[in-house]
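*Asks:* The amino acid sequence is not available; the structure is as follows:
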């Protein structure tokens, strides 16, 4: 009996199974464009037709192109070993992306490539494989309906065309917007995703790549608002060494109050402000992971929340760390090695802390140092293990009011207790979550004259409480929120 026997998987069964990798149409198209970049393309022309009888997705590039042997190898499943050393600019790894991405959306994949004046064609058709008795029968001709697309390729000196037909799995990701057509939703998702994933290739003024979707040029989306004057950027830090060295850079985006409405909406990205916070992992300038905290945290993993939504961190990986970071076939997931998790956590903790301060103080944090011994009218206490809020009776104004009452007058004390028992904590929390921002900041909407008038009244109260003018001014500057308006107090 032989020591071994060959047990190749039947083509029809395996090819159908490969359709379940979980691509969306935009992530599948991005995987195809990776090959265009590796082939040194300057332009990618994406054409999508999802209505009528002739439905297709076509990706055409002006890259190096492939000869017949190269094309045959590229169409083979697992066309390269993920463990072999690759060029530094290679965006692939498993030799599966072209096939798995295509099969996830369509039952027919045609690839035509032009090099050295000759065009070669290969095609996988899952319906044809279903009748091929389990054999891997790679067709050497295109369907007649592909002729117009191949003709456009032939107008180029070199390049490659990927054509998806028999589209049976193309659908919008997530729920459809009311009244919006599925095709419109899909096209928007494609354009926004490509602008995010390939931002560093598309960015002006000298783009390395131009992507055109149905004739429209894809715009790069910068998740870090690097050019905004209010964005806070930390220096790049290096972790690791040699070929496994990675770069880490923190960004704290501006508060909503420091952006225009259009800037704020655009900076929210594909998934929205809360979902887009966290780490952005790039491999050879191609985005793999857009947001999330990589399972890091103190005690338990951090979650995405409102107060840290301004925090974004850029990680730059070389393709030599693919295995250590567990890069998946779809190039949409990564996990940091155990050896550097603590370093990443400490770096992220600082960015998160600063981002939370910017969010809470509406971008004003750090404008001036906090007043020493700052007094606030409210204080947080624990009652029965739960947070509660009480009027601080040691606040200078509260002290003055309580001291000025007759001994048997409990009206103000009773009113304070009523306020404490009716703080609308749940309402504040619901409004914050639903509106995606904190309630109005102290004195927002008040004119300078109104703030001056209130400050003048409180100065009088403090003076009547036994303070001379100079000490009353200094004490008022230590009362929230007047610590933010020392210039107004000095004017009185």
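*Replies:* Alright, I've got the coordinates. Given the structure is predicted, the values throughout are model-derived calculations rather than measurements.

*Asks:* Only C-alpha atoms from now on, for both contacts and neighbour counts.
*Replies:* Will do.

*Asks:* What is the subsequent helix or strand relative to the helix or strand that contains residue 162?
*Replies:* With elements delineated by DSSP states H and E, residue 162 resides in strand 159-167, which encompasses its position. Under the assignment DSSP H and E, the closest C-terminal helix or strand after strand 159-167 is helix 182-197.

*Asks:* before we go on, here's another structure to hold up against the first:
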């Protein structure tokens, strides 16, 4: 038997790893992971979008010597199977390279310990030209001439990562400056959320400061954990393969109780409905958020519930953490436990939400529009407990259900109260009272009931209570006909 070592063809492999699927903000977060793992207390992101654009990420971590830098620049520098410290935010030993080259063609890394500098560069154009794994190494003299080392010189030790030649942005846009500025602004919000437990730690002495062009990033807190109006529920702990998974639900205050400071802390997450669900942290770094992992559907009444899940890096494979550290899946081992926590949290969320207003309508009738008394102010809201609405919502996937509810919210918030009041006051006979033929009412009732049968819903309860539904209650002949047909079938 013979053996042969086949080294991957550098240009093809490097170009293919650029398409793993990093977004700009996820790539930048991956570099920050390395800084945090090196013990950094200060991380400075500097950028220039005019002239010769670049982005540099500088930290005051432990730094690297030349041998350590060579290893860090190697593709697959650390196995995902290796034991890692509980502060290590890495995954496959690929992040520095694949995250960087997903956004640029030239990656330069300069590191120092005391006054000893070392530097190296992956330039994809050089790799392509030479058809080999050509790592450019810099002398100390060359390092001193490299742009934007001012921040690194301030620190006793640390590392600077520099991105240049943003080919993918420049190839897809005629305005590199505008697009790069927009991406950096979005990345700032992303960093404020993903690293919020590092920026604003439970132990202030462990806080990490992150800056964008010398402007300090303020943490976004998706749980409003310092607000007296937030309801933190008790934490539960599960064991998987000897490692702990910690789960803590929070019930946010209703929107009307949010202060300006609360909204500032929520940042881009102030859209409560779109951001309900689980927030999964790996070593306190946010991985996935705003999803129920298909345990339940997003719903208007669930929108105040957010559940923090803390997992260690020892469970990466079980949670299926990907190379980008932006997706995860719940292990089957704890799905039932999490579902019980979800159901309890949703109950709390519903109670908070329902407290916001008291229905004034006759409770014996299922109205399409509910008149709600909200602390002396009245509002009409569409009744989401109607069977027809439940049928429609059940037939949609989570994303489409979100669109439906967003549209209904828009309808409710745009109800033309003043215009209706004005027109009725001016001419009460000028308002059309819609009349519908009995045959159409009957057909609509049959469609609703048959759909309920198909979806396994309790259609007989609807048949027996048809007379209490506002839409049908004035059509006794239809109600009688439906009952005769379905009760006797």
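*Replies:* Yes, it's here. Predicted model, so just to flag it, every value in this text is computed and none were measured.

*Asks:* mean shift between the strand holding residue 162 of the first structure and the second structure?
*Replies:* For strand 159-167 of the first structure, the mean deviation from the second structure after alignment is 0.4 Å (mean Cα distance after the TM-score superposition for the first structure).

*Asks:* That strand corresponds to what range in the second structure?
*Replies:* Mapped onto the second structure using TM-score structural alignment, strand 159-167 of the first structure spans residues 158-166.

*Asks:* which residues are in contact with the matching stretch?
*Replies:* Stretch 158-166 of the second structure is touched from outside by 31, 35, 40, 53-64, 100, 103-113, 149, 152, with contacts defined as Cα atoms under 8 Å, 6 or more residues apart in numbering.

*Asks:* from these, which would you call buried?
*Replies:* With burial judged by 16 or more other Cα atoms under 10 Å, the buried subset of those is 31, 35, 40, 54-64, 100, 103-113, 149, 152.

*Asks:* Chain neighbours aside, what residue packs nearest to residue 136 of the first structure?
*Replies:* Among residues not flanking residue 136 of the first structure along the chain, residue 11 sits closest, at 5.2 Å (Cα to Cα, 6 or more residues apart in numbering).

*Asks:* ditto for residue 321 of the first structure
*Replies:* Once chain neighbours are set aside, the closest to residue 321 of the first structure by Cα to Cα, 6+ apart is residue 244, at 5.9 Å.

*Asks:* From what I see, that neighbour and residue 320 are in contact.
*Replies:* Yes. In this structure, residue 244 of the first structure sits in contact with residue 320. The criterion is Cα atoms under 8 Å, and the distance is 6.6 Å.

*Asks:* Which of these two has more residues huddled nearby?
*Replies:* Summary of the neighbour comparison: residue 244 of the first structure and residue 320, criterion other Cα atoms under 10 Å, with residue 320 having more neighbours (18 against 14).

*Asks:* what's the matching residue for the more buried one over in the second structure?
*Replies:* Match for residue 320 of the first structure (TM-score structural alignment): residue 314.

*Asks:* That match contacts residue 241, doesn't it?
*Replies:* No. In this structure, residue 314 of the second structure sits apart from residue 241 without contact. The criterion is Cα under 8 Å, and the distance is 9.1 Å.

*Asks:* Quick check: end-to-end length of stretch 272-281 of the second structure?
*Replies:* With Cα to Cα, to the nearest Å applied, stretch 272-281 of the second structure spans 20 Å between its terminal residues.

*Asks:* quick one: contacts of it?
*Replies:* Stretch 272-281 of the second structure is contacted by residues 269, 286-293, 298-300, 302-311, 402 when judged by Cα under 8 Å, 6+ apart.

*Asks:* Then stretch 24-44 of the first structure?
*Replies:* Contacting residues not belonging to stretch 24-44 of the first structure are listed as 59-65, 89-92, 97-98, 101-102, 104-105, 159-160, 162, 170-171, 173, 186, 189-190, 193-194, 197, 208-212, 330-331 [Cα under 8 Å, 6+ apart].

*Asks:* ok, now stretch 211-225 of the first structure?
*Replies:* Outside of stretch 211-225 of the first structure, the residues that reach it under the criterion Cα under 8 Å, 6+ apart are 43-48, 191-192, 194-196, 198-200, 202-203, 210, 231, 251-253, 267, 269, 312.

*Asks:* Let's see which of those end up in helices.
*Replies:* Counting by DSSP state H, those place 191-192, 194-196, 199-200, 202, 267 in helices.
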